[in-house]
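1. sequence? don't have it. structure:
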């Protein structure tokens, strides 16, 4: 992976600063950026009535992780 493609995955500092300042659009941009990661952390193996396992996003956990991210964003101080 080249240095250029790694930088494309980073959030711009202006978005982080705006999110830390409470800008709703910037907070949504941060949530969108981390949506896949949060979904992956929220995956749980559930079983149907026949005992077959299924991977599903546990919505309660996903919302808790999003809320925690927003809380930390709003207390984040950019130097």
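-> Thanks, I have the structure now. Everything numeric in this text was worked out from a predicted model, so none of it was measured.
2. going forward, measure contacts and count neighbours with C-alpha atoms only.
-> Will do.
3. now residue 38: closest residue in space, sequence neighbours ignored.
-> residue 62 (6.3 Å; CA to CA, 6 or more residues apart in numbering).
4. swap in residue 66?
-> In space, residue 66 is closest to residue 31, 7.0 Å off (CA to CA, 6+ apart).
5. count the residues that sit near the residue nearest to residue 38.
-> 18 (other CA atoms under 10 Å).
6. same question for residue 53.
-> 12.
7. was I right to think it contacts residue 46?
-> Yes. Using CA atoms under 8 Å, residue 53 is in contact with residue 46, at 5.6 Å.
8. follow-up on the earlier one: helix or strand: which one has the residue nearest to residue 66?
-> helix 24-33 (DSSP states H and E).
9. take the one below as the second:
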């Protein structure tokens, strides 16, 4: 039984190795959450949204599997 809310393991592995399509899939998966967190006083802040996306991409490349 598979949890459809989670990203597939293969996508995460590909994203950590720098595959552009997989990185895009990760960003798309978290787009709603990023948009929600980038809201400031009820308004969307694109600078904060870009900052969060950049930090997510940076952390993808730092992630190591055991």
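-> Good, I have the coordinates. What you are looking at is a predicted structure, and each value in this text was computed from that prediction instead of being measured.
10. still on that earlier bit, corresponding residues in the second structure for the helix holding residue 31 of the first structure?
-> Mapped onto the second structure using TM-score structural alignment, helix 24-33 of the first structure covers residues 20-29.
11. hey, where'd the strands end up in the first structure?
-> For the first structure, strands defined by DSSP state E occupy the ranges 43-47, 53-57.
12. let me have those strands in CSV, extended by distance to residue 67 of the first structure.
-> Formatted as CSV, the strands of the first structure follow (distance: least, CA to CA, whole Å):
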stretch, distance to residue 67 of the first structure
strand 43-47, 17
strand 53-57, 16
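13. and the helix holding residue 31 of the first structure, what does it pack against?
-> The contact analysis (3 or more CA pairs under 8 Å, 6 or more residues apart in numbering; DSSP states H and E) places helix 24-33 of the first structure against helix 13-20, helix 59-75.
14. pull the residues that contact that helix.
-> Residues outside helix 24-33 of the first structure that contact it (CA atoms under 8 Å, 6 or more residues apart in numbering) are 11, 15-16, 18-20, 66, 69-70, 73.
15. return the member of the residues you listed nearest to residue 42 of the first structure.
-> Lowest distance from residue 42 of the first structure to the contacts of helix 24-33 of the first structure (CA to CA) belongs to residue 66, with 10.5 Å.
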